[in-house]
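K.L.:
need coordinates for the following:
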Amino acid sequence: MKAFFDARQWKHAPQHFMANGTLLPNPEEPRRIEILTDAAEAAGCRFEMPDDAGLGPIAALHTAEYITFLRNIYTRWRRIDGAGAEVIPNIHPANRTDGYPKSAVGQAGWHQADTACPIAEHTFEAAYWSAQSAIAGADHLLAGGDMAYALSRPPGHHAFADLAGGFCFFNNAGIAAERLRAAGLRPAIVDVDVHHGNGTQGIFYERGDVLTVSIHADPARFYPFFWGHAQERGAGAGLGTNLNLPLARGTGDDDYLGTLATALERCDSFGADVIVVALGLDASIDDPFQGLAVTQEGFTRIGAALAATGRKLLFLQEGGYVSETLGANLTHVLTGATGG
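P.N.:
Next up, the predicted model:
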């Protein structure tokens, strides 16, 4: 299987995030790259550097205002007397119709949904090349490939059109799906991360040309809390093209695979000819977030079920944090998909 990654993605090395009022080490650490690269190669992947497709495919989903913010905010932040080493907001607007401030602090609050997306000196560069890896994967399918894996890190599914969040800056799955749609395909995004893909849902919620499906731990008591509930079905032209399948904490293989069958049935009904898989490995029973309880064998079954649809598949890395089985889980998904 073709795989894509650019070494500049190593440069994003977030130090902290805040959870339950406590400043903690950030689990979206660069070491994930080494683990995931080895695991993908063990599954038969051959890595290539992505070409630079420019900002156009990114700007097709993200606002110019937001891209400008991400490009410049770290430099602006460092000019603040006493500023911390990373851009972390301390105030947020009540809604998206409030005034847009000029200050770096105010704009950080506008464009960062939470304290889990700190921005440092090389964050924009790493996020840019993470998106380019996803774009290269989409282009490989457009050139005739049937399957590809992009080690997109930092991840993307919590990023809205103008809002970072949850370790995410550019919405890689959305960017890839839009690239495929613009080329004439009919894409579905199937998100198997333990957390709901709220940014992806937000981007496509009022559109009917991209199907968004997310399987995740029930957000009633789990991040991202405000999105991912079953009643969220889309709106306007997108009504009926957003499907959320929340699961009880601790759900294991059999119930998870039954839910995945429901997700893939919706892809059939949508007439999708390509599936962008937002591949979070944090549904693992061993993941530090402890949301769901999928085993290594369960990940093999997930890969096999996706491949059994007969559609083109683009696997884009989302979550999955350092544990004893992180690499094995990726190997199992990809070998399940390829029959290896």
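K.L.:
okay, CA-based contacts and neighbour counts for the rest of this
P.N.:
Will do.
K.L.:
which other helices and strands contact the helix or strand harbouring E125?
P.N.:
Assigned by DSSP states H and E, E125 belongs to helix 123-142. On a contact count with 3 or more Cα pairs under 8 Å, 6 or more residues apart in numbering; DSSP states H and E, helix 123-142 meets strand 2-4, strand 147-150, helix 172-182, strand 312-317.
K.L.:
what is the distance between the first one and the centre of its chain?
P.N.:
Computed by Cα atoms, centre = their mean, to the nearest Å, the separation of strand 2-4 from the middle of its chain amounts to 17 Å.
K.L.:
just after it, pick out the following helix or strand.
P.N.:
Next along from strand 2-4, by DSSP H and E: strand 16-19.
K.L.:
and that next one, what's buried?
P.N.:
H16, F17, M18 (16 or more other Cα atoms under 10 Å).
K.L.:
just give the closest residue to E65, not the sequence neighbours.
P.N.:
Nearest residue to E65, sequence neighbours excluded (Cα to Cα, 6 or more residues apart in numbering): D162, at 7.6 Å.
K.L.:
any chance of the helices and strands packed on helix 123-142 in a markdown table with mean neighbour count as columns?
P.N.:
Output for the helices and strands packed on helix 123-142, formatted as a markdown table (neighbours: other Cα atoms under 10 Å):
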| stretch | mean neighbour count |
| --- | --- |
| strand 2-4 | 24 |
| strand 147-150 | 26 |
| helix 172-182 | 25 |
| strand 312-317 | 26 |
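K.L.:
Proceed likewise with the subsequent sequence, for comparison:
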Amino acid sequence: MLTFYNEHHAQHEGRFAILGGEAVACADTPGRLDAVLAELARRGLGRIVTPHGVPLVSLERIHAPRYLHFLRSAWSAWLALDARHGGRDILPWIWPRTVTRRGDATSFPEPDDFGARLGCYAGDSASPLTAGTWTAAKTGADCAVNAAHALRLGEPVTFALTRPPGQHAGADYFRGACFLNNAALAAQHLLDDGLQRVAILDLAYSHGSGTQDIFYERGDVPFVSIHADPHTSYPFYAGHAGETGAGAGLGCTLNLPLARDAGPAHWFAALETACLRLAAFAPQALVVSLGVDTAGAAQPFAQPSASSCVSPPAGALPPGRIAPHFGLSGADFLRAGERLAYLGLPTVFVLEGGGAGAELGIAVVNVLEGFETAA
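P.N.:
Coordinates of the predicted model:
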């Protein structure tokens, strides 16, 4: 297995997010990748390399050029407003009223005011832009595209080990601590490199809303997601079972929402449904959005669920709610990797959400090792 490691990921580290009316710590920290990297090294699983840079035109195959320009220039524009901004992250304070369909942010002239421009592209107040966000996100996109290209050069399985994650980022917006959609970029590169049909499977606890949005009206990239029911869990506005695609993509989206207190048996039943549908789609390659925030025991607690990448504020909801997990164990992640290997497809894994510490590394590498062993 070949792993493409984002050596610049630590340049993005938000100071805090705004949730429930208060500042809370961002859960997407550099320690997440450190844990996975350490576990890969401990097991000696494959080779770890750094990616070659890819041109911006590759990113424009998924993301709107105006949006990319904003991400690249946001920090410079922020500093130009006030030199004191160097010690502050960028969080939005005004939004136009829009839905999350592709093209919304670019359907009207871009405002001159920085705050108004920011609101065009920001989907929430829990995704701080920092001095190093563009470098970290761009290098993550490089990892994803390189991992996809390696499949075309004969690698049977590759891994994009990167942060910030990407599953909530749309063509022209960021949210859920995601700025560039790595899974979408990997799938698009495989198509641009000669394949006709590439599937994406999202295994994170929260629905891959940005990925669905990007491919919702396309028939060449079927999208399947197993996630917490959006009636009660982030991202709330996408991921319902009735969302099956539109236009050329009608029937190419499959959402498998689960109750937030669902256990491993329900999750594996959904995984089997997902695999059967993927086989019916008959893709030539698979991209897996690998979120392992499905690990751990579901327990009542007094905090709301939020993005898999952001810590929720305490005490915002009454007791009795369920912590965001499906209770998967280390052995379950091995089993999941084995099941995906039986699809017999060249596969790119892209890291998405999950906690921190050794448990994250074990869960992620278990999926990869299970896949390699079965393959």
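K.L.:
so what number do they get for TM-score?
P.N.:
For this chain pair, the superposition-based TM-score is 0.96 by TM-score structural alignment, normalised by the length of structure 1; 340 aligned residues with a Cα RMSD of 1.6 Å.
K.L.:
about what we covered before: the helix holding E125 of structure 1 aligns to what range in structure 2?
P.N.:
Under the alignment (TM-score structural alignment), helix 123-142 of structure 1 falls on residues 133-152 in structure 2.
K.L.:
quick check: that stretch compared with structure 1, mean distance?
P.N.:
Its aligned residues in structure 1 lie a mean 0.5 Å from stretch 133-152 of structure 2 after superposition (mean Cα distance after the TM-score superposition for structure 1).
K.L.:
returning to that earlier point: just the angle between the helix holding E125 of structure 1 and strand 312-317, please?
P.N.:
Helix 123-142 of structure 1 and strand 312-317 are oriented at 160 degrees to each other (axes from the mean of the first three to the mean of the last three Cα atoms, to 10 degrees).
K.L.:
quick one: helix 123-142 of structure 1 to chain centroid distance?
P.N.:
Using Cα atoms, centre = their mean, the offset of helix 123-142 of structure 1 from its chain centre is 12 Å.
K.L.:
quickly note the distance from the aligned partner of D282 of structure 1 in structure 2 to R152 of structure 2.
P.N.:
Under the alignment by TM-score structural alignment, D282 of structure 1 pairs with D293 in structure 2. Per Cα to Cα, to the nearest Å, D293 of structure 2 is found 30 Å from R152 of structure 2.
K.L.:
more neighbours: which of the two?
P.N.:
Ranked by neighbour count (other Cα atoms under 10 Å), D293 of structure 2 and R152 place D293 first, with 25 against 17.
K.L.:
now do the SS call for the more buried one.
P.N.:
Following DSSP: H, G, I helix; E, B strand; the rest coil, D293 of structure 2 is assigned to coil.
K.L.:
and the match of D282 of structure 1, what does it touch?
P.N.:
A204, Y205, S308, P324, H325, G353, G354, G355 (Cα atoms under 8 Å, 6 or more residues apart in numbering).
K.L.:
contacting residues for the third one?
P.N.:
Each residue near S308 of structure 2 by Cα under 8 Å, 6+ apart is listed here: G176, A204, Y205, S206, D293, G353, G354, G355.
K.L.:
trace the second one over to structure 1, please.
P.N.:
Matched to structure 1 by TM-score structural alignment, A204 of structure 2 sits across from D193.
K.L.:
tally of neighbours for Y205 of structure 2?
P.N.:
30.
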